[in-house]
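# Return atomic coordinates for the entry below.
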Amino acid sequence: MEGPCHSCSPTPTSPRLPTLARQQQEMVEGLSDQGWHVSLTRGIHEAWKSHLYTDLTIKTHDQVIYAHKVILAAASPYFRAMLSAGLVEGDTQTLVLKDVSGEVLDTVLNFIYTGQATLTDANVQDVFTLADYFQIHALKKLCCYHLKKHLCVSTCLSVYEVAALHRCQDLADAALALAASQCLHLLTHSSFLTAQPDTLLTLLSQPSLNVESEEELIEGIVNWASEDPEERQQWLPPLLEKLDIGVLDQKIKFQWLSLLEEKNLFKENLISIFKRNKDALIYDDRPNLKFRYNSLEEVLLVMAGESNGRLLRNTECFAIGYTSWRCSIPDASQPSYCRPHQLQVLPTMEHARAYCAAATYNNCVYILGGLTSESFLASCECYDTENNCWRGLADLPVPVHGASATFLDGVLYLAGGKSAQRYHADLWAYDDQREAWVSRCPMFASRGHLGIASLNGSIYAVGGVSCVGDTSQILASCEKYDPGSDTWMPIAPLGQARAYLGLAVLQDRLYAVGGYDGSKWLSSVEVYNPFRDQWTSVSSMISARSSFGITVSRGRIYCLGGFSGGSNLNTVEKYNPRTNTWHCVQSMQLRRYGLVAATVNVPGLP
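Have a look, this model is predicted:
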């Protein structure tokens, strides 16, 4: 473990005050009423309901609503700009919103005044749209949470469209994944017939659709186009291009062409699509074609770390059907009808490293920074499961180890870490278009070997180690980042300070697992409820461990490897939140610490 940080400069101290004066100053500065904001909010809400001192009239198409300019301006950049820029609305004290329902606006205003919103299946999408228009990011998060909790076959496509429109990528991904996994039922549901063409193109581009054959997809597309032949006929070629029609029998292809002609959906360019055969599909290099599997399986990966004094570049994999951890993964590079299911060897990283940051998105694992035996690393790599290869990313702005990473709405974030000079509070976001790291608002505290995770539209930074004066200090403090306002805010501290911990998200809760508190290695686990801002203890791991890998698979938390305080580990434990128990599962091949773990999807084993 790392010792005290000697790179930190002593903090300057102010001149010593006389004892009594200093005590009086501390008494005055330290007084606070933690419940005052609740009282103030209640008073402002009562003033709004009774129209006391309201100075703005909002006219919707069916209601007239009164509000306070200063409250709306404080809550919404939209209102702030409109009411303070000398526009007509500011001068006349009236705002006209013709396309807005008074009931929906009242829900939004009630959230502004109280922080609470009554969301239902009937109003949530309209509230979502208005919250995005008014740039009220906290309300958007609540809408995302409500929609995700109520996702089902009947709503998944409409939720995907709303989430994609409002740039809520995490919600869009969840809705699309449900649509793919329930595709057979979705094809016969009325919601499929009202989906937008771009939505169907995206759905059909997924590598895994739970259907028995391509014919079921063709039937769904034909039924969709038949709802409005004149408008939707133009979308048939690009939609059918997404299917593996070449695997169908020639007689069946002819029957489908005849049906299209019968329904007035036939176009000449459809003939070339239906004439393709299986061999053409195998060797065709069209970028839009996706090899499809009707099931995907979650597999566990561990990579990087140190073992017996040697830094590692290799990756180990464990999947259902494996009797042990292997350095191979199911082959996703060929469609299932081309040849029997096979395994492929996992390639090694370019750089051996330990204490790197890792994040997973779209079945790609991103490895960032870390350390070698000689230096800290700025290099970043990405493992693509579909192509079974590593590719490079832009280097980090600063070589660091002990940083942590997560994805939020499709954006990769990296926080904290330790460089050769100091611990960092920096937050960086990766810009895919520019292939560069962009600075965001730094954390309140400098932290290394912390936990970072995204939950309900926010990023949480938990625990870690920092430097106070010349001394390293293990942290219990935690904070939350809002990307909409680019700000951090403190949240409830951990019950026990911990660094080198694991942090996982499961069932809308954060789990802080294990770590090191400065004197002992921990097996204890705390769970955070974001709606109550509260940490509580749950069952401890079987073994104390720090610097381990952590990931979630099939509703369980997996903790892999690490350091127990006496030895390096290759053991693996999983946590069942329903029974609040830990179980030992198959151990890894190598003992390793300072590693990372990830869960990715691969084609299901036969």
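
# contacts, neighbours, all on C-alpha from now
OK.

# What are the buried residues along stretch 532-551?
W535, S540, M541, S543, A544, R545, S546, S547, F548, G549, I550, T551 (16 or more other Cα atoms under 10 Å).

# so which of the residues you listed comes closest to L368?
G549 (14.5 Å; Cα to Cα).

# quick one: that closest one and V596 touch, right?
Yes - taking Cα atoms under 8 Å as the definition, G549 is a contact partner of V596 at 4.4 Å.

# coming back round to it: mind checking which of the buried residues of stretch 532-551 are in strands?
Using DSSP state E, the members of the buried residues of stretch 532-551 that fall in strands are W535, G549, I550, T551.

# quick one more, to check against the first:
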Amino acid sequence: MVERWVRRPPLTVARGGLIDAVLKVPYAIGGFTTDFAQEVGAVERLGRLGGPWTPVAPMPTARGNASATAAGERIYVLGGFVGGKTVDVVEVFEDGIWHTGRPLPAARGAAAAATVDGRIYVAGGFDEDDSATDKVIAYEVSTDQWHSVRPMPSKRGLLKIAVHDGRLHAIGGRDDNAVSQRTAERYDPATDTWETIAPMATGRGNPGVTKAGRHVYAVGGQGAGVALRTTERYDPAADRWETLEPLLAVPRTSLSAATVAGSTLVAFGGFELLGPTPVASARVESLHV
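Okay, the predicted model is just below:
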């Protein structure tokens, strides 16, 4: 039974364009202040559902619209935007301390990242020329090396990835014309192949995406010039999306989403587009699914 979104204690730092990683608990990483005025280096973690967020050591490089994933006992933050430019910076969080990792092969912002079997994948995003890309690169944690894998069928940035059944599900995003995409594509690392799966009902740029149970969820994001309150749920077995009835309290884009306790979605941060200026949000809501 899908219930309603419930207000939870806010982030300690309001930000949009943040990214999340789950290392036992969700972390909120980086982002931008209101109207993209400044990059954010702050990092905080959720101790328990319904409890407060706790600041941890900030990233050495403040940035927004990066990508992030956990591998082993480490969180990797990859690329992003600094001063309006994409960067190749990789920083690694381990035991409460940040250190510099091997840089991306080329600068990339607003990509999506995920880890499968000790290999980190970075898909899509915007390259040095601020053009949407279909390129996918993989980082072998054991050898500290990057290499290319098969590109996505479509070029897009501001997408997100969830891992389900050992495969990457690349959801939404925006193209070079800033059009929000309904696109969903799936990658099988075992065969190095992509397939196009059923599209969402609504185009979503920079939604919150997470996997819970047998479904993948896409929360909020930017639609056709507006932030969204809706959530869609993908059933891989049926290759079908459905739009859920519960609505976020406030339309939000450039937010993050994670799953806690196996069946509760947590949507945090983002931009609230209630006027001409994107307002950085500290809002946190949860939904039991």
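
# related to what we said a few turns ago, identify, from the ones in strands among the buried residues of stretch 532-551 of structure 1, the entry nearest to I71 of structure 1.
Taking Cα to Cα as the measure, I71 of structure 1 lies nearest W535 of those, at 31.9 Å.

# Tell me the residue in structure 2 aligned with that closest one.
The alignment partner of W535 of structure 1 in structure 2, by TM-score structural alignment, is W241.

# Leaving out chain neighbours, which residue sits closest to its match?
Y234 (4.4 Å; Cα to Cα, 6 or more residues apart in numbering).

# Under the alignment, what does I75 of structure 2 map to in structure 1?
I75 of structure 2 maps onto V365 in structure 1, by TM-score structural alignment.

# need the contact list for that match.
Applying Cα atoms under 8 Å, 6 or more residues apart in numbering to V365 of structure 1 gives the contacts A358, A359, C382, Y383, D384, A598.

# 7 Å - rerun?
Applying Cα atoms under 7 Å, 6 or more residues apart in numbering to V365 of structure 1 gives the contacts A358, A359, C382, Y383, D384.

# Do a quick rundown of the helices in the stretch 101-250 of structure 2.
With DSSP state H, counting those that start in this stretch, there are no helices along the stretch 101-250 of structure 2.

# V104 of structure 1 contacts V127, correct?
Yes - with contacts counted by Cα atoms under 7 Å, V104 of structure 1 reaches V127, the gap being 6.0 Å.

# out of these two, which sits in the busier spot?
Using other Cα atoms under 10 Å as the criterion, V104 of structure 1 and V127 rank with V127 on top: 27 against 19.

# Which part of structure 2 matches the helix or strand containing the more buried one?
V127 of structure 1 belongs to helix 124-134 when assigned by DSSP states H and E. Taking TM-score structural alignment as the measure, structure 2 aligns no residues with helix 124-134 of structure 1.

# Quick one: list the elements packing against the helix or strand immediately after that helix in the chain.
Later in the chain than helix 124-134 of structure 1, the nearest helix or strand by DSSP H and E is helix 137-149. The helices and strands touching helix 137-149 of structure 1, judged by 3 or more Cα pairs under 7 Å, 6 or more residues apart in numbering; DSSP states H and E, are helix 124-134.

# So which elements touch the helix it packs on?
Helix 124-134 of structure 1 packs on helix 102-114, helix 137-149, going by 3+ Cα pairs under 7 Å, 6+ apart.

# which residues does the counterpart of F444 of structure 1 in structure 2 contact?
Counting by TM-score structural alignment, F444 of structure 1 corresponds to P153 in structure 2. The contact partners of P153 of structure 2, taken as Cα under 7 Å, 6+ apart, are D134, W194.

# The one 10 residues further on too?
In this structure, V163 of structure 2 makes contact with H169, K211, judged by Cα under 7 Å, 6+ apart.

# quick one: it and A198 of structure 2, what's the gap?
Distance of V163 of structure 2 to A198 of structure 2, given as Cα to Cα, to the nearest Å: 16 Å.

# ok, now Y76 of structure 2?
Taking Cα to Cα, one finds Y76 of structure 2 at 30 Å from A198 of structure 2.

# can you check D88 of structure 2 too?
Noted for D88 of structure 2: a distance of 32 Å to A198 of structure 2, by Cα to Cα.

# neighbour-wise, which of these two wins?
D88 (20 against 16).

# And that one? What does it align with in structure 1?
In structure 1, the residue matched to D88 of structure 2 (TM-score structural alignment) is A378.

# That match belongs to a helix, doesn't it?
No - A378 of structure 1: not assigned to a helix; according to DSSP: H, G, I helix; E, B strand; the rest coil it is coil.

# Could you find the closest non-adjacent residue to it?
Nearest to A378 of structure 1 is P399, by Cα to Cα, 6+ apart, at 4.0 Å.

# Trace that neighbour over to structure 2, please.
For P399 of structure 1, the residue aligned by TM-score structural alignment is A107.

# now swap in L239 of structure 1 and tell me
With TM-score structural alignment as the criterion, L239 of structure 1 matches nothing.

# Without its sequence neighbours, what residue ends up closest to L239 of structure 1?
L201 (5.9 Å).

# Would you mind giving the residues in structure 2 matched to the helix or strand hosting the one you found?
Counting by DSSP H and E, the element that carries L201 of structure 1 is helix 197-204. Under TM-score structural alignment, helix 197-204 of structure 1 has no counterpart anywhere in structure 2.

# cool, stretch 487-504 of structure 1 as well?
Against structure 2, stretch 487-504 of structure 1 falls on residues 193-210 (TM-score structural alignment).

# Buried residues in that stretch, which are they?
194, 197-200, 202-210.

# One more: stretch 64-80 of structure 2?
Here stretch 64-80 of structure 2 shows 64-71, 74-80 as buried, counting by 16+ other Cα under 10 Å.

# Kindly report the same for stretch 418-435 of structure 1.
Neighbour-count burial for stretch 418-435 of structure 1 [16+ other Cα under 10 Å]: K418, S419, R422, Y423, H424, A425, D426, L427, W428, A429, Y430.
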